[in-house]
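Visitor: take this sequence and fold it.
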Amino acid sequence: MHALLVKTSSLGDVVHNLPVVTDIQRHYPGAVIDWVVEEAFADIPRLHPGVHRVIPVALRRWRKRLFTAATWREMAAFRRGLRHDAYDVVLDTQGLIKSALIARQAQLAAHGRRLGFDAATAREPLAARFYDAGFMIAKNAHAIGRNRRLAAAAFDYTLNTPLDYGIAAPPLATSWLPARPYAVLLTGTSRADKLWPESYWVALAKALNVSVILPAGSAAERERAQRLAAQMPGARAVPPLGIAELAGLMAGAQIVIGLDTGLTHLAAALNKPTLAIFSGSAPELTGAHAGDMLANAAINLGRNGAPPTVAEVIATARGLLR
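Guide: Next up, the predicted model:
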């Protein structure tokens, strides 16, 4: 069986799709699985040994330069790559019009099918029109569960195995990392309502009694990380890192504490002790989940409109460190 998964973005959504690869290969050990993903997140499926070919797409970048010759050449090259192989199953687990259109362009083998959510449960109902069949998967379930249940329906197997992301990353080796155990604090997010007060982060870092590393991506996140690091003894705000480097950074950490952001979910997928802080979203639907075999390795605190107190986070973090 040759299958194509379409899950392009965002970072957390791509992480939440990793168990689908593990599930499919448990039930079809010889399956060859390819994956279409936004170029910025291509290193996520590459962490899974069950992914045969990663096909990067650049929809975000192309939209900004749609009327340039270079963009059209890249789009043509992407279509050729997408049609390089014929697929028995093309599964869109994103449920958006853009992902459904990508699925529609893939080449099918004889009797191959394009599958996804039905119109009642897709994030964008119109997407279901581009599939050969759609499946009703309840919207009130965690994102990981929705992906896994959709794949089970599409590939016709019973979902009876533990959640397993199937990934690992070698610890990052670099001269600026401390020799002693360290904690990674993920203080940045694209949404202001998901932020946690800076004074809380400072109090947390002082209470942890380990070296603290603060990664950051955007300019605003780097400014915040540098501002926080200046108030935390022995802390370091590190320069921008790629996804593979960030995975290695978290793989070597003693604990990862972060907001509801994709990197926090990646830490949980790497089976690191992870504490996710929620302020502007619902952990019931997108909470950090370390897998069924490590139920206590990822803990979610707070909820939409009710962030956890610094005392709650400190106490929970100390429990994870023990």
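
Visitor: going forward, measure contacts between C-alpha atoms and count neighbours the same way
Guide: Will do.

Visitor: please enumerate the strands of the stretch 51-200 of the chain.
Guide: 51-57, 86-92, 107-117, 133-135, 182-186 (DSSP state E, counting those that start in this stretch).

Visitor: would you do the same for the sequence below? I want to compare the two.
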Amino acid sequence: MKDYSNILIIKMSSLGDVIHALPTLYALRQNLPHAKITWAIHEQFASLLPGTPWVDEVIIIDKKQLKSPSYLWNLRKDLHSRHFDMTLDLQCIAKSAIVSLLSGAPERYGYWELREGSKFVNKALVGAHKYDHVIERYLDTVRVLGGDVEGVEFPMPHDHAAEGVIRKRLADLGVTDDYVVVVPGARWIVKEWPLLNFGELCIRLCESGKKVIIAGAPDDNEKGLFIENYVKNDNLINLVGKTTMAELIELIRHCHIYISADTGPLHIANALKKPLIALFGTTSPHRTGPYGGSHVHIIISPTSKATPEQPLVDDPDCMAQIPVDAVWDVYSEMLRKDL
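Guide: This is a model prediction of the structure:
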């Protein structure tokens, strides 16, 4: 691999997509231990990035300002002043291509799926995993550039202050590390498992004596309140919308088992190698699901039509075809193996 000294990675959103790019960061650092690596990202996802030795510097990109000439001019001056010798665009859409172009780097690359005109800015790096999981597609950029890739590793951040906040909050609630995290929301409604199903599952978990913590973004507050009112059990704790991103990571880090449909926090759990149950139907786990390891347990709707070639299917009835019994059976088997 060429001895690059100053690299800009561009992956600005979203939660799961940023985590999918972390193994590529790991591989780059393994091949270029002395390079300076900077990451361009939207502010709300910046806490997903690890610090040194993985990422030396973070550049916050204001997505609302990317159509402002004055903002673009100042961004260009800032990026040019850093003298990048290579950009690696792992988003490959118009807004990321703009950042890549403004970087002034003499070499600008992206993974093979160059969309929204990004092919006019970046050179596609096409590898053997072109149609495989998106993590492997990203890792192909390192392989094609001549780097070695040894497995899939996620260099996740570890915020000790956030960990302290979560540990104190849980201790105040009488919760040990033997708890289940359930995240009921998802970015698109067609990816969600019905709230009634989540409620019935949480009732079973709580009545078994397990502490259950429901979590998620502030946009999912109503879902959290619905489940809280439906379950009505002291073993259920509603933290939906009540954690920062860093605190959510630490909440998941210390859980016993994680359960959700295809949503961003699922990929946090996978990166942390937590035992997890992932519910899929309208999206393809073979393209963007939790990747690798015996900790992963995927339940796919019997009516799923999602494939790696058609990764998102607009089928509002699909996820409801996963019965509560199926999830409970997988959970029970996980407990038996854990004993």
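
Visitor: before we move on, back to that, okay, the strands of the stretch 51-200 of the first structure in CSV with distance to residue 155 of the first structure next?
Guide: Formatted as CSV, the strands of the stretch 51-200 of the first structure follow (distance: least, C-alpha to C-alpha, whole Å):
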stretch, distance to residue 155 of the first structure
strand 51-57, 17
strand 86-92, 8
strand 107-117, 10
strand 133-135, 11
strand 182-186, 36
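
Visitor: nearest to residue 192 of the first structure, out of the ones you listed?
Guide: Among those, strand 182-186 comes nearest to residue 192 of the first structure, with 14.1 Å by C-alpha to C-alpha.

Visitor: residues in the second structure aligned with the closest one?
Guide: Strand 182-186 of the first structure lines up with residues 179-183 of the second structure when matched by TM-score structural alignment.

Visitor: contacts for that stretch, please.
Guide: Identification of contacts with stretch 179-183 of the second structure by C-alpha atoms under 8 Å, 6 or more residues apart in numbering yields 210-216, 252, 255-261, 265.

Visitor: how much space separates the residue of the second structure most remote from its centre from residue 8 of the second structure?
Guide: For the second structure, the C-alpha farthest from the mean C-alpha position belongs to residue 70; by C-alpha atoms, centre = their mean, that distance is 31.9 Å. Applying C-alpha to C-alpha, to the nearest Å, the value for residue 70 of the second structure to residue 8 of the second structure is 22 Å.

Visitor: could you pull out the helices for the stretch 51-200 of the second structure?
Guide: Using DSSP state H, counting those that start in this stretch, the helices of the stretch 51-200 of the second structure run over 69-82, 94-102, 134-144, 160-172, 195-207.

Visitor: let's have those in JSON lines, adding distance to residue 332 of the second structure.
Guide: JSON lines is the format used below for these (distance: least, C-alpha to C-alpha, whole Å):
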{"stretch": "helix 69-82", "distance to residue 332 of the second structure": "52"}
{"stretch": "helix 94-102", "distance to residue 332 of the second structure": "44"}
{"stretch": "helix 134-144", "distance to residue 332 of the second structure": "30"}
{"stretch": "helix 160-172", "distance to residue 332 of the second structure": "24"}
{"stretch": "helix 195-207", "distance to residue 332 of the second structure": "10"}
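
Visitor: out of those helices, flag the one nearest residue 31 of the second structure.
Guide: helix 134-144 (8.9 Å).

Visitor: so how far is the closest one from its chain's centroid?
Guide: Computed by C-alpha atoms, centre = their mean, to the nearest Å, the chain-centroid distance of helix 134-144 of the second structure equals 17 Å.

Visitor: over to stretch 237-253 of the second structure?
Guide: Per C-alpha atoms, centre = their mean, the centroid offset for stretch 237-253 of the second structure relative to its chain is 14 Å.

Visitor: picking up where we left off before, among the contacts of stretch 179-183 of the second structure, name the ones in helices.
Guide: In this view, those that belong to helices under DSSP state H are 252, 265.

Visitor: stretch 24-41 of the first structure: end-to-end distance?
Guide: End-to-end distance for stretch 24-41 of the first structure: 21 Å, by C-alpha to C-alpha.

Visitor: what's it aligned against in the second structure?
Guide: Against the second structure, stretch 24-41 of the first structure falls on residues 28-45 (TM-score structural alignment).

Visitor: cool, and stretch 257-269 of the first structure?
Guide: Residue span in the second structure matched to stretch 257-269 of the first structure, by TM-score structural alignment: 259-271.

Visitor: just how off-centre is the matching stretch within its chain?
Guide: Relative to its parent chain, stretch 259-271 of the second structure has a centroid offset of 7 Å by C-alpha atoms, centre = their mean.

Visitor: quick one: residues contacting residue 215 of the second structure.
Guide: By C-alpha under 8 Å, 6+ apart, residue 215 of the second structure lies in contact with 181-184, 224, 238-242, 248.

Visitor: as TSV, those residues with distance to residue 133 of the second structure would be great.
Guide: Formatted as TSV, those follow (distance: C-alpha to C-alpha, whole Å):
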residue	distance to residue 133 of the second structure
181	25
182	25
183	23
184	24
224	31
238	33
239	32
240	30
241	30
242	32
248	25
